[in-house]
Structure formats: structure tokens, C-alpha cells
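Enquirer: give the three-dimensional model of this entry:
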Amino acid sequence: MNYSNVEDIPPEKWLELNKKKIYFGHQSVGFNIIDGIELVMKEHPVIQLNIIEGRKFDGPEGAFVHSRVGKNRDPESKIIDFTNVIDKELGQTPDAAALKFCYVDAYDKINVNNIFLKYKDATEKLKKDNTGLTIIHFTMPLHTQK
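Expert: Now for the predicted structure:
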């Protein structure tokens, strides 16, 4: 089912989401995304994500765990760190995971196709090795030169 706005989503769907284990790997822009999620939660109290900055699920209940991964201007380091967190640090397989690249990761000397292939291979391996894992894909931010 598709919903056109937050108010259309039934409360039981939010309760399902609140019970999920979600991991979000990012750098600086990711904190803006977390801020946005928290603003939406304030406006819609039925959304009660347990947002935790860290690299470990600490209990049986749902959590939205997020952390910095890799280094800006080194997208491969983000892919490697993201997979390492999921495979070795979280302690439990997440229901969903997302990696956010930054616009500075797509600078003019980077081979974007190569990074895409490494990301694709890594996420396919994560899904194969972690039954039930859903990967949430973000587009890589782009910018133009002035």
C-alpha cells in the first residue's frame, strides 16, 4: 500500500516500525537526517523510534541505531566500515540498514562507477549473509561546479 503523507499511515504500521532494528551509517549529513526524523516524531507522537547513536543493539526491543562510518572523501572506507558494523559490531542482524554517502564523496577524481560496484557487491553480500535484512538505498548527493 502506498501512502501520500504521514497522516495516512495507520497507527499499527508505526507500531510495527517502532519494533524494528534499523542501522544507519553516515557522516555529517546523516545528523541532519536524524534531526529531521526527530522533528517528524515530535509532530506525530505515534512514531516512537528509539534513536541511539552507537554501533550496537543493546536489547530485544526495536531501535534506530546510527553512527559515523568511514571518512568523507573516501567512499570505499564508508562501505567497508558499514559492512563491518553490521557483520561484527551490532550484535544482532538488523531488519533494515542504510548507508548515506556525502556529496564530497563524489569529487572529480573518484571513479563513481567503481564505487557503485563496490557498494552493490557489499550490499548484496550483506543481504546474503544476513537473512531478512533489507537495504535502504540513498542516492549519492551531487553538486555542480560554479
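Enquirer: only C-alpha atoms from now on, for both contacts and neighbour counts.
Expert: OK.
Enquirer: spatially nearest residue to residue 51, not counting backbone neighbours?
Expert: residue 64 (4.7 Å; Cα to Cα, 6 or more residues apart in numbering).
Enquirer: which SS class is the one you found?
Expert: Taken by DSSP: H, G, I helix; E, B strand; the rest coil, the conformation at residue 64 corresponds to strand.
Enquirer: am I right that residue 67 falls within a strand?
Expert: Yes: according to three-state DSSP, residue 67 belongs to a strand.
Enquirer: run through the strands of this structure in chain order.
Expert: 21-26, 51-53, 63-68, 96-99, 134-137 (DSSP state E).
Enquirer: please give me the structure for this one as well, since I'd like to look at both together:
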Amino acid sequence: VPAEAGIASQRAGLQSLIDEEESRLEAPGFTGDNLLAEPHRPLTPETMRLLSGLPAELYANIAEHADRGEWYAICVTFDTDAIHVSASDTTTPADMGLGLGSGLDRYRTIIETHGGTFQTHTEQAHWQLDVSIPAKN
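Expert: Sure, this is the predicted structure:
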């Protein structure tokens, strides 16, 4: 049962971070979905740092670049082979066409160096991120 306690503790820590970021976005009027699935096994300290930092960067980018009147979503899921992080929002007209800032670009490098994928897609004002991070034993 110690592994299950570790998983629950890690998920609680990530959920706390998500709840804090969600509250920070609600204050200026953002509305969205924030979903965190249950990990299948304990996460390494390196993965926990990544799963704390990447969503924090995504929330900061939503606050800076997204349209407050449009819905946003951040979702973290786990399967046996990988951890998946997805995010979507609608950018403000002033931010359309902007590329990755240095924060997300840094996460792209970390994730791709560890064999993961990091893809962004923009169509009109809709921005989408899909990340897959290989699960470590």
C-alpha cells in the first residue's frame, strides 16, 4: 500500500497546484476546465517537477495571451506508456500568430530530449498543445 499512498500524495500535490492556478485565472474572469487523472504508479521526482512546472507555464500563458471571454482547458492524463498533457485556448487578436515563448520552448526541449513529443497547433485564434511524456518506471 505504500505505493498507493505515494500516488495519492503526488496527485494531491498536483491537484493543489491546479486549484491554485485555476483560482488565479478565475479572479480576472477566465473560465475553463482543469482535469487531472489518477496516475497508475508513483511518479519520479523529475516527472513531478515537470508536471508542476509545465502546467504553471500553461496557466501563465493563458493569463497573458488568452481571450477572457473564451473557454480554456488543461488536461493531464496517464496511461501505461506515457503521461499526456493537453491545453487549448483562444488567443486575443493582439496575440494571434505569436510563436512559442521561451518558457514553453524550454519545456519542449526537456520533453523531446527525454523521448517525448511536444506539438502545438494554431488555427485562426484557437491554440492547442499536445504533449506526451514517456512514463518512467
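Enquirer: and the TM-score between these chains?
Expert: TM-score for the superposed chains, counting by TM-score structural alignment, normalised by the length of structure 2: 0.31, backed by 73 aligned residues with a Cα RMSD of 4.8 Å.
Enquirer: follow-up on the earlier one: count of neighbours near the residue nearest to residue 51 of structure 1?
Expert: 23 (other Cα atoms under 10 Å).
Enquirer: pretty sure it sits against residue 23.
Expert: Yes: assessed by Cα atoms under 8 Å, residue 64 of structure 1 is found in contact with residue 23 at 5.9 Å.
Enquirer: so who does residue 117 of structure 2 touch?
Expert: Listed by Cα atoms under 8 Å, 6 or more residues apart in numbering, the contact set of residue 117 of structure 2 reads 108, 111, 130, 131, 132, 133.
Enquirer: just residue 108 of structure 2 next, same as before
Expert: Contacts here follow Cα under 8 Å, 6+ apart; on that basis residue 108 of structure 2 touches 117, 118.
Enquirer: quick check, it in a helix?
Expert: Yes: with three-state DSSP as the criterion, residue 108 of structure 2 is part of a helix.
Enquirer: what's the spacing between it and residue 72 of structure 2?
Expert: Separation of residue 108 of structure 2 from residue 72 of structure 2 (Cα to Cα, to the nearest Å): 21 Å.
Enquirer: what's the answer for residue 132 of structure 2, then?
Expert: Counting by Cα to Cα - residue 132 of structure 2 and residue 72 of structure 2 are separated by 19 Å.
Enquirer: kindly report the same for residue 47 of structure 2.
Expert: 24 Å.
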